Every structure is written in structure tokens, then in C-alpha cells.
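1. Sequence and predicted model, in that order:
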Amino acid sequence: MRKPEHVFNREREWASLVSFAAEEGAGARLGVVSGRRRQGKSYLLQALAAGMGGIYFPALEVTEAVALRLFADELIRFTGAPVPAFRDWIDAVPYLFGAVRDRAIPVVFDEFPYLIKASPELPSIIQRELGPGGSGASSSARVLLCGSAMSVMGGLLSGTAPLRGRAGLEMVVRPFDYRQAAAFWGIGDARLAVLVHAVVGGTPAYRREFVRGDVPSDLDDFDDWVIRTVLNAEGSLFREARYLLAEETEIRDPSLYHSVLAAVADGNTTSGGIAGYVGRKSNEIAHPLRVLEDSHLLVKERDLFRPNRSYYRVAEPLVTFYQAIMAREWTRLERGDAATVWRGSRARFLSQVVGPHIEVLCREYALGDDAEAGEVGSGVVPDPANRTQIQIDVAVLARADHGRPRRILSLGEVKWDRVMGTEHVARLRRARDLLTAKGFDTRDTVLTCYSGAGFSTEAASDVRLVTIDDLYA
């Protein structure tokens, strides 16, 4: 089935959903679709159900009795016949499987966490009916459970959960990558695309619903665009970063979680640094860190040159922007003084938001640019002789080859608003020598300078220069 014209991109996700929903053979199938809010999950699944004549049931935060009545109404629309009043899901699930027998169709339960909240036993009921002797054995339903509470959805198929091992599809709908986001926003200027992505990331709804198609016309319009959209106290984006955290059901102490995110956004990327920033012991923030990881709001990345070290970064650009720019000026922003706040915050925006963000984009670029790349990340190279450490922003390692030294394909440094010259290349060469002494294979290592401001040096046989335009080429 062809993807509808109104669904932008998402070719891979659409193909997987259609393949799952149209799979032939007797017996109901189960799939799980998750992803943070605003990524277009419902958009995709509504289009799938409509195109294949399936069932789409959007759950609400209501009691079990009300949910069952609404579900019965959906079955009436689907079958065109009366449906009995369901006492509970033990009645409703077998009836659903009995009603879907003639052909494979999708049956979508959207916002499934709402149903679990009112009926915690529902996953067990579905598991029983999908199992041997259950009503799903003779059904052709292709059940898709969808939800935005990532910690809840991630738990559906993990550990000893009832549905573990039952799903034939487990899909996470992620934000658009930086190139897709630029195309979606219709931005052709690479520098402008980076700045916009550093604020709103790749979440589709932020353009369509939240700013109602308001796109900065050029670089000169960017500052005004920030003021009239994300810093506008009457705008939909203004409180969005707070709501992203509030939507996660496992969060009981929002102030602690906001503090953890603020610590990471402020450059405290280790668990010890985060604990010190928020005034807690390391063991007291272990659970918040795990929940934020499960919620896809934090990402944990290891140091490629010191495997026992790891770092955290905020996964959602809007949260970084909120913590670095908005949280400390919240009262003035609520009073409508956005222009003054932005004038005083722009330097911090470039250093704390855009600087780290462009490093992430360069790592994404490097991963897709080198076919031999097995792992891309960052790391620190200790330089004992000079009593310093060399930060490598973009390190590209080849796939591990057992029994042989790990090959380093590239070592890179990133600067957004500084011209890069011979001193940057010299630092990378020093890092390469130190890594050679540590046992890495650096014979073919390319030193790469990524710059948004240009270069005062020329490319050599072992040096590559990458511009912002190259990232989007």
C-alpha cells in the first residue's frame, strides 16, 4: 500500500507497518509502536487503519467502564452491527478477535498507557488470548499497541512482562534527523537549519501545530523568530519542555528531574558531576537518570578511548534550550519581556546550546559518511607529558576485529563560530600519536576539522575540512 501524500518522509516506518498489518496467515499478531509525543505516531497509524479498513481506537484518560463503552462504539462502527456491553476487557478482547477473521487488518490501540492505568491487567489478558487456546488463534487481527509514555511502553516487552516474546514488531518512531528536519521546515540555508534544529530538533508537530508554519525567512529573521515563537509566553512552544517531563508516569518528583536535566544542559555530563550540581549523592540520582534514559530525554554515551567512563547528554534540543535559556529567566519571559531576555542570552545560546548541538550533528554526519564506520562518538585523550587532556569531538572507529588493534578512521574537532587553523590540526595530531602509543591502529586515521566559520589552514593528505554546507550536502 502506497504511503499517503500527506505523510512526510517515514518511508521505512510506513513499509514496516504495512508489512506487519498485511501479513498473511492465521492467528492474531502483536506489534508495539512507541515514541515521544509530537513525532507523528498517531498520524501514521490513523493513515494505516484508514487505508487498510482497520480499527483505530484512541484511548482517553478515563475509567475502565468508559473506555469499554468507547471501544464498543468503535467496534459497532467497524462491524455495522450491535455489540454487547462489555463488563471488562476479559469480555472485550475475545470479542475483538472474533470480529476480525476474514482478512488481515490493523487494530490500533493508541495511547495504550491510558488503558493500562485504568486496567493494569490488560496486557495479561492480551497475552492469554494470543497464547495457545486463546481466541486470537483463529483471528486475523494485527494488533498495534501505541503510546508516548516511553517508560511504560518500554516495560511492555521487558523482563517478566506478560507480553515479552509476543511482539512481531517493535518500532520506535523517532524525531526526523537533521537533514530530514531541514527539508520538513523548508530551510535551504545550512546555518539557519542548524540554528533552528538546535532549538526545536526534528519533532514534526512543532512546525505544523505549535508554530503554525512560522519558519524564519533567513538568518536575519532567526532572532525575531525565536522571540515570537519559543520565547512567546502565549505560544504553544513556551511550556512544551516542561510538559515533556510531566507526561512520563514514573516521575514522582519533577523538581529533581528538572534539576538533573539542568545539570546536563549546563555541561555536567558525568553522574558525579550531575549529583554535585543537584546536591544529591550519586546513588540518589541513579533512578532519575534511568527514567530519563527510558523516556528518551537523556542519552548515555561512553568515552570511546576510556570505556569505563560514560557521559550523559540531553536528547531533546528543546529541553536543552529551555534549561539553558528559559528556566533562569522564566519570570521575565512570563511578563512578556522576551526580546530583552534573548538579547542577554544569545551568547549563552551559542556556547551552551549550538556548540554542543553541532557536535552531535557532526557525529551523525560521520556515521553516515564512512561505510567502514563501526562506532562514532567522542572521547578524551590524556596527555600526561603536557598535564592536559585532549577532547575529541568526533571519533570514528572501524568495526572491531578480534585479535587486532582497533582502527581509528577519523579524529575530529568541531567549532561553530571560530575559524579553525594549524593549532587545531596540531592538537589532533598529538592525540593521534598518544592513541598510537596506547595500542590503537592509527595508520589510516584522517584528522577532520568541522567548522561553521571557515579555515585558516589547508587540507593535507591526513587532514579533511568539513563545512556546515557539507553536513547538508
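-> Looks like it came in fine.
2. going forward, measure contacts and count neighbours with C-alpha atoms only.
-> Fine.
3. Pro307 - how many residues pack around it?
-> As a burial measure, Pro307 scores 10 neighbours (other C-alpha atoms under 10 Å).
4. actually Leu256, not the one I typed
-> Leu256, neighbours per other C-alpha under 10 Å, totals 16.
5. can you pull the contacts of it?
-> Leu256 sits next to Val278, Pro288 when contact means C-alpha atoms under 8 Å, 6 or more residues apart in numbering.
6. which SSE is it in?
-> helix 254-265 (DSSP states H and E).
7. Below is structure B, check it against A:
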Amino acid sequence: MALLPRPAEMFDRNREWAALTSFATDDSPGASLGVVSGRRRQGKTFLLRALCQAAGGFYYAAEEATDGESLHRIGAALAERLGAPAPLSFRDWSEVVDALLALGRDKPVPVVIDEFPYLARANPRLPSIIQNALAPLRAERDESRTRLLLCGSAMSFMGRLLSGSAPLRGRAALELVVPTLDHQLAAEFWGVHDPVTAIKVNAIVGGTPAYRREFARDDTPAGPGDFDAWVLRTVLSPTSPLFREARYLLADEPDLRDTALYHSVLAAMASGNTTRGGIASFMSRKSGDLTHPLTVLEDAGLVSREPDVFKDNRSSFRIAEPLITFHHAVMRPIWSDLEHTRDASRLWQRSQRRFTANVLGPHFEHLCRQWTRYYAPEEVLGDFPHRVGSGTVNDPAARTSHEVDVVAYGLDDDNRQPLLAIGEATWGDIMGLGHLDRLTRVRALLTAQGRHGAGTARLLCYSAAGFTDELRVRAASDRSIVLVGAGGLYPSDRAA
């Protein structure tokens, strides 16, 4: 099946475009349903508008409105599409859906309803209405080749749309989540070639495309020396849309009703409290009080739960949107000053410790895990990783425990998961033999515990600041020691 021409201005999104065009041009008889979701500002609307333009489809963007107003608005949009002299009048959404199915009587036609959660909140019966309209052996459905696409940014709502006993469960022929750009694509998109600067930028704005185009108006750091000035021009400037964006991200989620509570949870996490107990202590709450807010933040895609790879009953929580971490770690403590100062440079300089400790350090560790899981060459680990995470190893003899930033497991033919590697990631420290000795000690502890593969696990040293000559010499003579600098996380450079 030939794909529709890809818009020249589209960056990446090859997989998403291929999936959408394949769905939209499918010539099979019968109408079909697709669901497109993703956090805000990822380019979903751009993708779907481009799809409708390329395939002659119908695009409708819902707004927050009453059910009656939305019926009137979509009637007007359909009338314009059909060239009718007056808006079409619909009594209910059953008639609307049948009219949308009628658009595909002659050929496959993509029909997009963007911001679908707005409509469903005004009329909770809408998913059931669509389910009934797409029922097999129904003439309106069988005689149509409409490719109906429901799109939304409310991740908690969209996640429930096809789950469990939801009306549309089992009805969708396409379920597409549009992700943020990974750190490699984000560096290319922002045009940042210095790897350390690329990591710094990614630690603030992540991989959200709109933050460069619409929010920063293509203002990117000209080089390492321009990074601080870029922060002041963009995210720390009250005149920039990036300044308040982190607050709006929470306000956009309908399930986050008590925003003060959720901001406090996120502030705890941005301060380095990543366990349930640590968050509860920061907030002076009981751990059980956090079950609901943490679940809601997870469902909204704003927080991710990361199990300890060594302890089944322990998990840590990480903010999934870098801009929210930056807001709570750096901006929120000095918010009033940022709003009223004419020159934020001194405020930014005073915030460097928090930026390094609470933003850059944890983000660098996360990127190292991502690189190890998805991009590390096979020779780095000696095999392909099946699972990568972090964990804590007890050291009874020393009466302490060791935090391991990167832990990589493989998968053998017997479905066992051998330990391939353990690693440490440091942002600002030059790594030396002391770091290597700690990893060697952890490997010995894991071997003594009987962990499968621990005895031959490789030792991964990640550092954005570099490595001592002594460590480089040791690594050169021992293939089980791997050094990865900031440049090693990007495809155009090699491990340091």
C-alpha cells in the first residue's frame, strides 16, 4: 500500500505518519475506528491536519462547550464540507456519527475529531453512541469506508477509552500514541550539536516539538556559551510562553482537580524525594494518602513509576515532563522574584546548585538508562538488553547500601534474565578509580547473592565531566569496563 506524501516540514514522525496513512487509505469495506493520543504539544494536530489535507479528509476540532453548541458547530463544519447552503441540524450525536460515516461511502476518507474528551465530558454517552454506530451488520457502517479518528491530549481519559469494559473496547483498528522526541531526535530538532549543551536543553524542555517552534520561536542556544543567556531569554522570561507552561500542563488535565496537592507531590519529587515514603515525609502526609494522587499523575502521563530491579516491593517515581521538574526545582522557589525582576541573571546564578543536583543529575541518569536500553551497541553489553532500570544493593558488611544508577538485564533462551551490566552516572564529577572500585564492590555483592550473570557483568561508567587518566588506562586493558561520556549518548560521537 503506497503511503501518502509526507509533508516536507514534518520532522521525524515516520512511524506515526506511516501508521496514519495506512489506516486512512485502507480500502477494506466497512468503517473503522482509530484512537490517537499523546501529551500536549507533541504535534498530534499537525499530523492529523496534514493527513486530512493529503487524503481529502474531514477535520473537526472540538472546543469546551455545551453539548448543544457542539452539535451546532459540527453541523456547520459538515455543511461547509458538503457545500450545503445552511448548517446541518442534528438532534443528537447518533445523527452526527451517521453523517460522518456517509462521508466514506465512495472511498476511504479520514474523519478526525480532535480534542474528543471535550465532547465526551459534555455528553458521557458519546463513546457508547460511536460503539453502536460501528456495530457489525449495520448498514451505515458496512457501506462506509470512513476512517474515524478520535484524538485527545487528556491522557487519563484517552487511556480509559479502550480499556476494560469501556464501550469502545475492541472497536479500534488503530491505537496510536504520539510520544515526545527522544534525546537524540530532540538534539537534532533543536539544532544543538554540543552534547553537554544538548543534555542541558533536554533537561529543561525535553522532547516536546512545540517548545521550539511556537513557544521559543526557534530561539535555540548558539553554543555552550549561550546556554545561560538562552535560559534567561526563554523559560525564565515572564514574556515567554514557556514561563508558565508547567502550570498549564497540570491545569489541562481534567482528573487533576486539587492542583495544590499535585503541585506538592511534584515539588517533593523534584526535590529528590522519589520513593512513596520520601514524598509523604516531604508533604507531612501518610504514605497511604498518596496512592490516589500518584495513580492520577501516572495515568496523566506526568509521572512514571520505576521498579527497583533488585527489590520487587520497592519503586521510585520520576516526573516524566522535564519542564515540570525544572519548574518545581528551580522556578517555584523563586517564583515571585522571577515575575517582578527586570534581570533574572542573578536569580539564575543562585539556582545553579538546585539545577545541577535536582534537574541535570537525575536527568543525566535517566538518559543513560535510555541509551543503554535502546541505543547501546551490542559490544557495549555483550548482548541486547531486555530490561534496564536502577536499584539498591545492600552491603551488610559495611552496614550500608549502594544505589546503582544503571542495571541492564538480558534474556536467554531459557527465559532467564542474566545480569549484563551495572553502571554509575555522574553529571559533574570526573570519574576515577574510586567510582570503579564501588561498582566492583557492588558486582561482588550481587555475585555473592547468586544473581545470574553477575560474575561477568560489565561495569559502565557514565560521566558528562570526563574520566581520569588512571581510569582510562584501566578501561583500555579490561574489556569489562566501559566508559561513556556525554558525546557517547549521541549517534555522531563515540563513547569517551
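-> Everything's here; your move. Small disclaimer: the values here were computed from a predicted structure and weren't measured.
8. Would you check the span in structure 2 matched by the helix holding Leu256 of structure 1?
-> Mapping helix 254-265 of structure 1 onto structure 2 (TM-score structural alignment) gives residues 259-270.
9. Val200 of structure 1 versus Val376 of structure 1, what's the distance?
-> Distance of Val376 of structure 1 to Val200 of structure 1, given as C-alpha to C-alpha, to the nearest Å: 24 Å.
10. and what of Pro82 of structure 1?
-> From Pro82 of structure 1 to Val200 of structure 1 the distance is 47 Å (C-alpha to C-alpha).
11. My reading is that Arg242 of structure 1 lies in a helix. Confirm?
-> Yes. Read with DSSP: H, G, I helix; E, B strand; the rest coil, Arg242 of structure 1 is one of the residues of a helix.
12. quick revisit: please identify the buried residues of the helix holding Leu256 of structure 1?
-> Leu256, Tyr257, His258, Ser259, Val260, Leu261, Ala262, Ala263, Val264, Ala265 (16 or more other C-alpha atoms under 10 Å).
13. I'd like to check which residues are in contact with the closest residue to the last one other than its chain neighbours.
-> Leaving out its chain neighbours, the residue that sits closest to Ala265 of structure 1 by C-alpha to C-alpha, 6 or more residues apart in numbering is Thr320, at 5.5 Å. The contact partners of Thr320 of structure 1, by C-alpha under 8 Å, 6+ apart, come to Leu261, Ala262, Ala265, Val314, Val353.
14. In structure 2, what sits opposite Thr320 of structure 1 in the alignment?
-> By TM-score structural alignment, Thr320 of structure 1 lines up with Thr325.
15. Helix or strand: which one has its match?
-> helix 322-326.
16. what about that helix, how far off from structure 1?
-> By mean C-alpha distance after the TM-score superposition for structure 1, the fitted helix 322-326 of structure 2 averages 0.3 Å away from its aligned residues in structure 1.
17. What residues of that helix count as buried?
-> For helix 322-326 of structure 2, by 16+ other C-alpha under 10 Å, it's Pro322, Leu323, Ile324, Thr325, Phe326.
18. Same question for stretch 425-435 of structure 1.
-> Val425, Arg427, Leu428, Arg429, Ala431, Arg432, Leu434, Leu435.
19. Give the aligned equivalent of the first one in structure 2.
-> Taking TM-score structural alignment, the alignment pairs Val425 of structure 1 with Leu436 from structure 2.
20. Now do that match against Arg91 of structure 2, distance only.
-> 71 Å.
21. Glu16 of structure 2 against Thr180, yeah?
-> No. Assessed by C-alpha atoms under 8 Å, Glu16 of structure 2 is found out of contact with Thr180, at 12.0 Å.
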